[in-house]
Structure formats: structure tokens, C-alpha cells
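# this one's sequence-less:
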């Protein structure tokens, strides 16, 4: 919602200010299709050339994600902490029964309570793999923390591929605008014998290329890349919560304390309150 509002506001202010100052929109509208073909086509072509198939495949969904916002909300972090509480409590009371849940999460009655988490393969995989490792006596807190840190860093790097690619495109757009402008000047020089009013219009059309390259770079693509990067970083905090709870558990802290460590590691805007989480855990204990 705010992304669309930002784009609309940018377009209205730029072109509205131009029109109100006496600028002729006809010059821009006449040159726009051709300049967009040159600049936009070159930008897309270079984007395809410089990125892998995986990045290209994820670009569309990533752009949608930039407008929709983070995947994980406050309720999801509360659900995650409740899920971790149930799994850790089971791991300490009945490790054999825990194996059924981590080997087949899709059929686990515990995981089924939290369908949004269950539907996220990477989150479930991290939880199950870490619990499986600890059940096999790979339970050194510092080693597990290091392994989890490297795995999460790898996910973070993959998540940031599209934002970085978009930022590279934004960096290239002003230069592509100059290319379009130079082509416009070449065209104008080929018509140097035309009347001044014709030459003026042709020069104006050429300058539209420079304007368009800079405008697309700093008015649309770069902010979009920044927004997508922020969304990716925000969602990555979900995995940091998992790591915090797991490491605290390996230090043999009480299960409630492990969950509280995870709660405090969540970003403030999605962090459930202590009272809310405590009530949720109390309900789980009553239902057990």
C-alpha cells in the first residue's frame, strides 16, 4: 500500500511540478515510448545478462514481496515461540517421541497447529535439522551456534541477490539515459538544416533520455531495491529467533527462559509482549 502511494506521489510531484511550471508534456509524451524502448530494453537486457537463472526466476515474486511487505508478522513470531516451547519441552521429556515430529513435520500434530510455519520449508528444515543434531549428541552450544549462523548467513545472502541486482540496474540507468540522449543528439545533428523550432523539439526529445534514466534510477528502481532489501532483512530475523532459542536450550536453560531469549531477539515491531506470550504458553501447558 505504502509502496504504491510512494510511486504515485513521486509521479504526481515530478510531472505535476513540471506541468505547473509551464513545461510542455507533449514533448515528453512524444519521446517517451522511444526512450523507454532504448533505456528500458537495455536495462532489462543487461539485467538478464548479468544475473543467473535463479535470480531471474525470483525477481517477479520479489517485486511483489516488496509491495506486500514482510512475510512474518507479530502473530507468526508468537506462534514460532510457542512451537519452539512445545518441541523443546518434548525433547527434554520424551526424545523418542520427538523424532516422530522432526522426521515427518507434515504429519506432526504439533507443527499442524502452526500452518504458516509448516508451509515454510526453510524454517521447518532449520528447526528439524537442529533438533535432530542435538539428539545425535551434537550438542555443543558454540558449535551449533556457529553452524546455525553460517546457514542463516547463506539464506540471507540468497535473499539479497535480487535487491543487489536491482540496485545494480539502478546504478546503470543514468548511463543508459545518456546513451539514449546521445542517440537523440546524433539524430538531431542529422537534421541540422531543419528550422529552429524543429531542432528545439528534437533536442528536447533527446534530453528526455537523460531525464528518464536519472528518474527511473533514483525515483523508482533504487528505492524499490532498498525496500526489498529491508523486507528481506526483516524476515531474516525469524531465523535469528530460532537460533537464539536453540542455543539457549543447549546451554541447559529452562524452556521458558529459552523462549524469552528468543522473544527478546525479535524486532520490536513484531515482538510479542511478555504477557501475551506468557498467556499463550500457559494455555499450552493447560492443554497438555
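Yes, it's here. The model shown is predicted, which means the values in this text are computed figures rather than measured ones. Numbering: from 1, shown residues only.
# Going by C-alpha atoms from here, please, whenever you check contacts or count neighbours.
Fine.
# Three-state assignment for the most far-flung residue of the chain relative to its centre, please.
In the chain, residue 193 marks the outermost C-alpha relative to the chain mean, sitting 52.9 Å out by C-alpha atoms, centre = their mean. Classification of residue 193 using DSSP: H, G, I helix; E, B strand; the rest coil returns coil.
# so who does it touch?
Contact partners of residue 193, counting by C-alpha atoms under 8 Å, 6 or more residues apart in numbering, are absent.
# Could you check how far it is from residue 20?
Note on residue 193: its distance to residue 20, by C-alpha to C-alpha, to the nearest Å, is 33 Å.
# Could you give me the buried positions within the host helix or strand of residue 262?
Using DSSP states H and E, the secondary-structure element containing residue 262 is helix 255-265. Within helix 255-265, the residues that count as buried by 16 or more other C-alpha atoms under 10 Å are 255, 256, 258, 259, 260, 261, 262, 263, 265.
# One more: stretch 126-133?
126, 127, 128, 130, 131, 132.
# Check which element follows the helix or strand where the fifth one lies along the chain.
Under the criterion of DSSP H and E, residue 131 resides in helix 121-135. Using DSSP H and E, the next helix or strand after helix 121-135 towards the C-terminus is helix 141-159.
# Output the contacting helices and strands for that next one.
helix 222-250 (3 or more C-alpha pairs under 8 Å, 6 or more residues apart in numbering; DSSP states H and E).
# Put this next to the previous one:
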């Protein structure tokens, strides 16, 4: 919502003030389609040249995140803590062997099945199951498990940030591509140097539209989009940090309730459930679970 308001305000402040100040839009409107095709087209081409298909797909899907925000909402954090509570409580009561059927087939698990949104996140499920699998292989040193989880998180976070970095690189290139479009316009103008001043003025104005659009797109749209996408990815990474916090706390010998409380402290403040809200969520889990 705020992104849409920001875009509207951006155009009002830039073009509205220009018009109020006596600027003529006819030159801008006439030149904009050609300049945009040159600048934005070249920017997309550079994006395709410099990145892998996976990163390019991430940029495309990331555009939705820019407007919708992080995929994890407050209820999802409570669900994650509830799932981890069930897993750690089962380990405490019955041992890690009791979890083998759940971690080998999480999509058929009665524990994981209670939280369908989490199950749809392949990394979250694999991250939980791989860590529990290490525990079943008697890797119970909390520090070794924490190091292994940290490496997985770093790799995933690096890959998740790649689309935001690619978008920022595109934003950095747009002002220079605007100059390229402007230089081409000047070359065209110099080829018509015998034309009257009024015609030459219009041609020079069209060329300068290229420089304007390059800077405008870079700092007004694409750059802020990259910043927003980076912030969304950073917030989403907190979801996986909670998994690490809870499972490592469990390995340190804490009770399931204490472990999830430690994990609750890692939830972003805007979506963090209170102690009472988490307590209610845990008490709402059916006894047969």
C-alpha cells in the first residue's frame, strides 16, 4: 500500500511541479516512448546478460514481494513455534527415533500436516528435517549443530539476496544508459544542424529526456524497489533463524516450552507474539498431537 502511495507521490512531485512551473509535457510525451525503449530495454538486457536464469526468475517473483511484503505474517510465526514445540516435546518424551517417520516424509506427517503453509516452504521443511536427521545420527553437540545450521542459513540468505542485488545493479546502470540515449539524441540533432532553431530546440529537448528518464528511473523507482526487496528478504530470513534458535536451545537441554520461548525472542518486533498469545497457541494444540 505504501509503495503505491509512494509511486503516486513521486509522479505528482516530479511531473506535477514541472507542469505547475510552466513546463511543457508535449516534448516529454513525444520522446518518452523511444527513450524508455532505449534505456529500460538496455537495462533489462544488461540484467539478462549479467545474471543466471534463477536470479532473473527471482527478480520477476520479487516484484510481487515489493508490494505484498514478507510472506510470513504474525500467525505464521505462531505456527512455526507451535510446530517446533511439538517436535522438541516429542524428542524430549520419546527420543529422536520417534521423529524418524515425520522427518523422512514430512508431507505425510501428522505433525507437519497441521501447518500447511510451512510445509509449502521447501527450505523451512528441509532445514528442520535435515537438522533433526543430524540429531538421529548422534550429532548432539549443540555447537556443531549450530555451525552446520549457520552455514545452511548463510548459503540460503546469500542466494535469496541475489535478485535484490541484481535489481540494484540495474538501478546503478540506468543513469549511464540515460546518457547513452541522450548522446544518440545529440548525434541525431547534429545531423540536422541546418534546421531552424525551433526544430533544433525540440530535438535537444528530446535528447535531454533520455538523461532525465535514466536518473528518474534509477533513483525514483528501480533503486527503491531493490532496497525494498532487500528489506523483505532480510525480514523473511528471521523465520529460519527461529528454527535454529529453538533446535539449538533444545540441544542445550532446555524444556520444549523454554526452547520455543527462546525462539519467540528472535521473531521480528512487528510480528512477535506476546508470551500470552504463544501460550494460548500451544494450549490450543489437541492432546493427540
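Done, it's in. Everything numeric here is computed off the predicted structure, so don't read it as measured data.
# In the first structure, which residue is most central in space?
residue 232 (3.0 Å).
# Now check that one against the second structure: what is it aligned to?
By TM-score structural alignment, residue 232 of the first structure lines up with residue 233 in the second structure.
# excluding its backbone neighbours, what's nearest residue 267 of the first structure?
residue 237 (7.0 Å; C-alpha to C-alpha, 6 or more residues apart in numbering).
# And for residue 79 of the second structure?
Nearest non-adjacent residue to residue 79 of the second structure (C-alpha to C-alpha, 6+ apart): residue 115, at 6.5 Å.
# State the distance from residue 157 of the second structure to residue 173 of the second structure.
From residue 157 of the second structure over to residue 173 of the second structure (counting by C-alpha to C-alpha), the distance is 25 Å.
# Comparing those two, which shows the higher neighbour count?
residue 173 (19 against 16; other C-alpha atoms under 10 Å).
# List the contacts of the closest residue to the more buried one other than its chain neighbours.
Leaving out its chain neighbours, the residue that sits closest to residue 173 of the second structure by C-alpha to C-alpha, 6+ apart is residue 43, at 7.0 Å. Shown in contact with residue 43 of the second structure (C-alpha under 8 Å, 6+ apart): 170, 173, 174, 177.
# Kindly reformat the residues you listed as TSV containing secondary structure and distance to residue 203 of the second structure.
Below are the contacts of residue 43 of the second structure laid out as TSV (DSSP: H, G, I helix; E, B strand; the rest coil; distance: C-alpha to C-alpha, whole Å):
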residue	secondary structure	distance to residue 203 of the second structure
170	helix	27
173	helix	24
174	helix	21
177	helix	19
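# and which of those is nearest residue 78 of the second structure?
When the contacts of residue 43 of the second structure are ranked by distance to residue 78 of the second structure (C-alpha to C-alpha), residue 170 comes first, at 37.4 Å.
# Give me the distance between the closest residue in space to the closest one that isn't next to it in sequence and residue 58 of the second structure.
Computed as C-alpha to C-alpha, 6+ apart, the closest residue to residue 170 of the second structure that is not its neighbour in sequence is residue 43, at 6.0 Å. Distance, residue 43 of the second structure to residue 58 of the second structure, by C-alpha to C-alpha: 17 Å.
# gap between residue 151 of the first structure and residue 17 of the first structure?
Taking C-alpha to C-alpha, one finds residue 151 of the first structure at 49 Å from residue 17 of the first structure.
# Excluding chain neighbours, what is closest to residue 91 of the first structure?
Using C-alpha to C-alpha, 6+ apart, the nearest residue to residue 91 of the first structure is residue 98, at 5.8 Å.
# how many neighbours does that neighbour have?
Count around residue 98 of the first structure with other C-alpha under 10 Å applied: 21.
# ok, now which ones touch it?
Taking C-alpha under 8 Å, 6+ apart, one finds 87, 90, 91 in contact with residue 98 of the first structure.
# which of those also appear as contacts in the second structure?
With the contact criterion set to both residues aligned by TM-score structural alignment, their matches' C-alpha atoms under 8 Å, those that also touch in the second structure are 87, 90, 91.
# Would you tell me what helix or strand the second one is located in?
The reference is to residue 90 of the first structure. Using DSSP H and E, residue 90 of the first structure falls within helix 74-93.
# moving C-terminal of that helix, what's the next helix or strand?
Following helix 74-93 of the first structure toward the C-terminus (DSSP H and E): helix 95-103.
# Enumerate the positions of that next one that are buried.
Quick answer for helix 95-103 of the first structure (16+ other C-alpha under 10 Å): 95, 98, 99, 101, 102.
# Could you do stretch 71-87 of the second structure as well?
Under the neighbour-count criterion of 16+ other C-alpha under 10 Å, stretch 71-87 of the second structure has 72, 76-87 buried.
# So what's the gap between that stretch and the chain middle?
Once both centres are worked out by C-alpha atoms, centre = their mean, to the nearest Å, stretch 71-87 of the second structure turns out to sit 20 Å from its chain's centre.
# got it, and stretch 255-263 of the first structure?
Centre to centre, stretch against its chain (C-alpha atoms, centre = their mean), the figure for stretch 255-263 of the first structure is 27 Å.
# so how far does that stretch sit from its counterpart in the second structure?
Mean deviation of stretch 255-263 of the first structure relative to the second structure after superposition (mean C-alpha distance after the TM-score superposition for the first structure): 0.5 Å.
# Distance check, residue 185 of the second structure against residue 217 of the second structure.
19 Å.
# Give me the more crowded residue out of the two.
residue 185 (22 against 19).
# picking up where we left off before, what's the counterpart of the residue nearest to residue 79 of the second structure in the first structure?
Under TM-score structural alignment, residue 115 of the second structure pairs with residue 114 in the first structure.
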